[in-house]
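S.K.: I'd like to go over a predicted model; first the sequence, then the structure.
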Amino acid sequence: MDAYYNCLGCMNRQVRVLTMDGQQHEGTIVKVDRNNVYLKKESNGRVQTSAFYPGYGYGNQILTLSLFTLLAIALI
């Protein structure tokens, strides 16, 4: 539950997310629900994605991360 509230507090802000498997992701949190955080990733001018979240327009691709896999989140 702490991850949920931490992500809500970082909505629409640039963050760095560390997951339990050691992966790091940087981007802007665009949505949070009780199970997932949706991160708009940009790297070297390119958007990278693992999922598309409808409602943000075609071409805006979003990385979906399970809140249960988050280890840390920091504003950047």
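M.R.: Arrived safely. All values reported here derive from a predicted model rather than from experimental measurement.

S.K.: use CA for all of it now, contacts and neighbours both
M.R.: Will do.

S.K.: And the residue with the largest distance to the centre of the chain, how far from Lys41?
M.R.: The centre of the chain is farthest from one residue, Tyr58, which by CA atoms, centre = their mean lies 18.0 Å away. Note on Tyr58: its distance to Lys41, by CA to CA, to the nearest Å, is 15 Å.

S.K.: ok, structure two:
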Amino acid sequence: MSFYQSGQPATVIYQADPAVVQHLHGVRESLHHSCKPYLNHKVSVQTIDGQVHEGTIAGMDNKHMYLMVAGSTDMVRGYYNPYYKPYPGPGYPYPYPYPYPGNAILPLVLFELLAISLI
């Protein structure tokens, strides 16, 4: 990241209301604690923008839910798994070069989630 120093003080364009920041921290913490017991469960997730994703909760941290979604080889939905390799055929020493062939991990920001339901 680069910074431009003009010698003048920076003009603040936007600053979040401290009450909003505190509320978002609470929402994020609540979602984290609510979803963590459902790791490796299939869920349907709706974002505040109305997008719906179905997949398996692959992991969580304090900012993101990582949803494993079924990818396709034709990339119709735009998910891309750089590790996807089709099954090479009989005689290959391992079943797959990657443990989840065709799947991709979709990181979702916790405070942008509207609804999460088990499927």
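M.R.: Perfect, thanks for sending it. All figures in this text were calculated on a predicted structure; none of them were measured in a lab.

S.K.: Any idea what the TM-score is?
M.R.: After superposition, the two chains reach a TM-score (TM-score structural alignment, normalised by the length of the first structure) of 0.77; 69 aligned residues with a CA RMSD of 2.3 Å.

S.K.: Assign a three-state SS to the alignment partner in the second structure of Leu8 of the first structure, would you?
M.R.: Aligned counterpart of Leu8 of the first structure in the second structure: Lys36 (TM-score structural alignment). The local conformation at Lys36 of the second structure, judged by DSSP: H, G, I helix; E, B strand; the rest coil, is helix.

S.K.: What's the separation between Lys36 of the second structure and Gln46 of the second structure?
M.R.: Lys36 of the second structure sits at a distance of 17 Å from Gln46 of the second structure (criterion: CA to CA).

S.K.: And His33 of the second structure, by the same measure?
M.R.: His33 of the second structure is 18 Å from Gln46 of the second structure, by CA to CA.

S.K.: Quick check on those two: which one has the bigger neighbour count.
M.R.: Gln46 (17 against 12; other CA atoms under 10 Å).

S.K.: Looks like the more buried one contacts Val52 (just checking).
M.R.: Yes - assessed by CA atoms under 8 Å, Gln46 of the second structure is found in contact with Val52 at 4.4 Å.
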